[in-house]
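**Q** Predicted model and sequence below, questions to follow.
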Amino acid sequence: MSEIVYPPVIKTALGLFKALNLKFRLEGTEKIPSTGGAVLVSNHVSYLDFIFAGLATHPAGRLVRFMAKKEIFDNRVAGPLMRGMHHIPVDREAGAASYKAALTALKSGEIIGVFAEATISRSFTVKDIKSGAVRMAVASGVPLIPIAIWGPQRLWTKGRKRRILQRNIPVTILIGEPMYPKRGDDYDKVTQELHDQMSELLEKAQREYTDIPKAGEDWWQPAYLGGSAPTPEEAAKLDAEEAEARAARRAAREAEAGEKKSD
């Protein structure tokens, strides 16, 4: 597979991180396989997570093909980059094609990156996850590798202004023990085990994080550590309201399109 785009993007990102003096804590890189496919499953706290999750495999000399929502690929700037790096677009209303593309990549020895929560967690805890990552790992005969990311939410997350040029921000990336689900397993049980391991990694990253929020800046700290981020219950309510509003906008667009077509 031609890699004209991905290496320069990584080099540019690393140069920017150095200029901003981002302070990385990267642990568990020895758990990334040097060859063969794997499903890398990350928590989701920011719009920049795919960049930092990709760093988890960098010491092993591996590249990650992330599954990302189709709208990113439709963007005139991000789209060509995403396609050039051979990431996989996901259409939530027609996911079979993206699932098939991911399986093909896994069977050819690629690492596929998945944000199993689907959307950013406003509570900065691990939301419920679906069994798709487990099913992909089983179908392609590859391991699941959970990781946790903490820190990028301070740069750009849902409901907050972008601060991507902030300096001296610590970023933690912890890689957990690989899991090897197989056919015949209870996929829901394995998915819960995956969720539990991701949650443990994230809590470790949060409790051991070197920075403490300044006065008035505790929005990026989870509620269970005394921060003002929404609780999981509050976050779920906000997500539901957002989903309802999105559905209403989509229905309105479809109705408008139908009226224009009838005219």
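**A** It's in. Worth saying up front: this structure is predicted, and the values here are computed from it rather than measured.

**Q** alpha carbons only for contacts and neighbour counts from here, please
**A** Will do.

**Q** What segments of the stretch 51-200 of the chain are strands?
**A** In the stretch 51-200 of the chain, strands defined by DSSP state E, counting those that start in this stretch lie at 64-69, 88-90, 111-115, 144-150, 170-175, listed in chain order.

**Q** Return the angle between stretch directions for the longest one and strand 170-175.
**A** If you take axes from the mean of the first three to the mean of the last three CA atoms, to 10 degrees, strand 144-150 sits at 170 degrees to strand 170-175.

**Q** Name the residues of the longest helix along the chain that are buried.
**A** In the chain, with assignment by DSSP state H, the single longest helix is helix 232-262. Residues 232, 235-236, 239 are the ones in helix 232-262 that count as buried (16 or more other CA atoms under 10 Å).

**Q** Include distance to G15 when you put the residues you listed into JSON lines, please.
**A** Below are these laid out as JSON lines (distance: CA to CA, whole Å):
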{"residue": "P232", "distance to G15": "36"}
{"residue": "A235", "distance to G15": "35"}
{"residue": "A236", "distance to G15": "37"}
{"residue": "D239", "distance to G15": "35"}
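
**Q** returning to what we had before: mean neighbour count, the strands of the stretch 51-200 of the chain: which tops it?
**A** Across those, averaging neighbours per residue (mean count of other CA atoms under 10 Å) puts strand 144-150 on top, at a mean of 26.

**Q** Against which helices or strands is it packed?
**A** When contacts are defined as 3 or more CA pairs under 8 Å, 6 or more residues apart in numbering; DSSP states H and E, strand 144-150 sits against strand 38-42, helix 49-55, helix 132-140, strand 170-175, helix 187-207.

**Q** what's the first one packed up against?
**A** In terms of contacts (3+ CA pairs under 8 Å, 6+ apart), strand 38-42 is packed against strand 111-115, helix 132-140, strand 144-150.

**Q** Any chance of JSON lines for those, columns distance to M82?
**A** Shown next, in JSON lines, are those (distance: least, CA to CA, whole Å):
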{"stretch": "strand 111-115", "distance to M82": "13"}
{"stretch": "helix 132-140", "distance to M82": "21"}
{"stretch": "strand 144-150", "distance to M82": "21"}
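
**Q** Put this next to the previous one:
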Amino acid sequence: MVINQQATSLLALSDSYPIPDIEELVESKTTTCPPGLMPITNTHFPTSVVHPTGRKIPKIIHITSRYRCATQAVINNVDKWRFQNHSVYFHDDEAIDKLFTHPYTRSLFPTLREGLKCVTNGATKADLWRYLVVYIFGIMSQYFLASSVGHPLMAKMLEVGVERLKATVNVMVNNPAKATGPGACKVGFIHFMAEVGVETNSHPKSHLATELFSILPLALITIALGPIMLLLSIHKSMTLNNCPFVYTAL
């Protein structure tokens, strides 16, 4: 299948470097926090539990914020994502930087380093991290993404975000939604569809094209609602461009 061939080809570029160890990435030196705050901890299960044979999307959830120390209210919300037999990893800025600078990452996405020079806000940084961590580890993010390992759609979104950052005239004029967020998602979708031979009348400068969703089963764009994975914001009875939607538990 074209998608599998693309993923295999891209991942082969990093054969000389090991995939980053997730536990090492999220390992934190933060053991104490200021009064009123506590460190957010990780939950780890072995691969045999979170990624058994035959399952494409591992039962791993990645969450990010600038600091690991948080209030009890925030920790309570994070704890709601600790589903049975699911690993939960919290990435602070230190962990994100480790992933960005890892040799494996740099060999896969050599232009990322230049794009990061144009990052001047946390939202943009988190956007790029989100595509990257989902691509490398094939996991669920607490935003709206879930993917199998090495899905080229995630690579397209990251590449679009990086190119838009590199083309920024004034890095202090930030528009994450357009440069690296939903705008990059949409254009990445369009590029991906073109490469796999799916026709669309979408255009990168047009409004969000409904026909993009015709490949949702391939892209695996989902949101985690409790222990069940549902397609983002799509009611089971809705149709767009005569294309019916169906949601299923993964």
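**A** The structure has been received and is ready for your questions. Predicted, not measured: the structure shown is a model, and the values here were computed from it.

**Q** Need the TM-score from the superposition.
**A** Here the TM-score for the pair of chains, by TM-score structural alignment, normalised by the length of structure 2, is 0.31; 133 aligned residues with a CA RMSD of 6.1 Å.

**Q** Tell me which of the strands of the stretch 51-200 of structure 1 sits nearest to R250 of structure 1.
**A** The closest of the strands of the stretch 51-200 of structure 1 to R250 of structure 1 is strand 64-69. By CA to CA, the value is 16.4 Å.

**Q** Give me the helices and strands touching the closest one, please.
**A** Where contact means 3+ CA pairs under 8 Å, 6+ apart, strand 64-69 of structure 1 is packed against strand 88-90, strand 111-115.

**Q** any chance of these in TSV, with distance to V134 of structure 1 too?
**A** As requested, these are exported to TSV (distance: least, CA to CA, whole Å):
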stretch	distance to V134 of structure 1
strand 88-90	17
strand 111-115	11
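
**Q** And those strands: which comes nearest E244 of structure 1?
**A** With CA to CA as the criterion, E244 of structure 1 lies closest to strand 88-90 of those, at 20.5 Å.

**Q** Counting by contacts, list what the closest one packs against.
**A** strand 64-69, helix 70-74, helix 96-107.

**Q** what about 6 Å?
**A** Packing contacts for strand 88-90 of structure 1, counted by 3 or more CA pairs under 6 Å, 6 or more residues apart in numbering; DSSP states H and E, involve strand 64-69.

**Q** any chance you could map the strands in structure 2?
**A** Counting by DSSP state E, structure 2 has strands at residues 38-39, 60-64, 69-70, 87-91, 140-141, 222-225, 228-231, 239-240, 243-244.

**Q** relative orientation of the second one and strand 87-91 in degrees?
**A** Put plainly, it is strand 60-64 of structure 2. Using the same axes, to 10 degrees: strand 60-64 of structure 2 against strand 87-91 is 20 degrees.

**Q** In terms of secondary structure, what does strand 60-64 of structure 2 contact?
**A** Partner elements for strand 60-64 of structure 2 (3+ CA pairs under 6 Å, 6+ apart): strand 87-91, strand 140-141.

**Q** what's the spacing between A236 of structure 1 and A243 of structure 1?
**A** With distances taken as CA to CA, to the nearest Å, A236 of structure 1 is found 10 Å from A243 of structure 1.

**Q** again, but for V171 of structure 1
**A** 30 Å.

**Q** V90 of structure 1 too?
**A** From V90 of structure 1 across to A243 of structure 1, the span is 17 Å (CA to CA).

**Q** one step back: point out the one among the helices and strands packed on strand 64-69 of structure 1 that comes closest to A19 of structure 1.
**A** Among those, the nearest to A19 of structure 1 by CA to CA is strand 111-115 (26.5 Å).

**Q** For burial, what's the neighbour tally of N77 of structure 2?
**A** By the other CA atoms under 10 Å criterion, the neighbourhood of N77 of structure 2 contains 10 residues.

**Q** ugh, typo on my part, it should be I61 of structure 2
**A** Using other CA under 10 Å, I61 of structure 2 is surrounded by 22 other residues.

**Q** hang on, isn't it packed against V88?
**A** Yes - here I61 of structure 2 reaches V88: they are 4.8 Å apart, a contact under CA atoms under 6 Å.

**Q** Walking through structure 2, point out its helices one by one.
**A** Counting by DSSP H, the helices of structure 2 are 2-12, 22-26, 47-50, 72-79, 93-101, 103-108, 112-116, 122-137, 152-166, 176-179, 182-195, 216-219.

**Q** quick revisit: counting contacts, what elements does the longest helix of structure 1 pack onto?
**A** Taking 3+ CA pairs under 6 Å, 6+ apart as contact, there are no helices or strands that helix 232-262 of structure 1 lies on.

**Q** Including distance to P182 of structure 2 and mean neighbour count, could the helices and strands packed on strand 60-64 of structure 2 go into a markdown table?
**A** Shown next, in a markdown table, are those (distance: least, CA to CA, whole Å; neighbours: other CA atoms under 10 Å):
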| stretch | distance to P182 of structure 2 | mean neighbour count |
| --- | --- | --- |
| strand 87-91 | 21 | 23 |
| strand 140-141 | 15 | 24 |
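
**Q** got CSV for those, with distance to M157 of structure 2 too?
**A** As requested, these are exported to CSV (distance: least, CA to CA, whole Å):
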stretch, distance to M157 of structure 2
strand 87-91, 20
strand 140-141, 15
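
**Q** The residue nearest to Y99 of structure 1 when sequence neighbours are not counted: how many residues sit nearby?
**A** Residue nearest to Y99 of structure 1 in three dimensions, not counting chain neighbours: M136, with 7.8 Å by CA to CA, 6 or more residues apart in numbering. Neighbour count for M136 of structure 1, taken as other CA under 10 Å: 22.

**Q** do K125 of structure 2 as well
**A** Residues contacting K125 of structure 2 under the criterion other CA under 10 Å number 19.

**Q** ok, now W129 of structure 2?
**A** For W129 of structure 2, the neighbour count with other CA under 10 Å is 19.

**Q** likewise M198 of structure 1?
**A** Around M198 of structure 1 there are 25 other residues, counting by other CA under 10 Å.

**Q** Spit out the contact partners of it.
**A** M198 of structure 1 is in contact with P146, counting by CA atoms under 6 Å, 6 or more residues apart in numbering.

**Q** Any idea how many residues pack against A95 of structure 2?
**A** The number of residues near A95 of structure 2, taken as other CA under 10 Å, comes to 19.

**Q** Can you name the residues that contact it?
**A** Residues near A95 of structure 2 by CA under 6 Å, 6+ apart: 25-26.

**Q** quick one: it and F189 of structure 2, what's the gap?
**A** A95 of structure 2 is 28 Å from F189 of structure 2, by CA to CA.

**Q** so how far is K107 of structure 1 from L194 of structure 1?
**A** For L194 of structure 1, the distance to K107 of structure 1 - CA to CA - is 21 Å.
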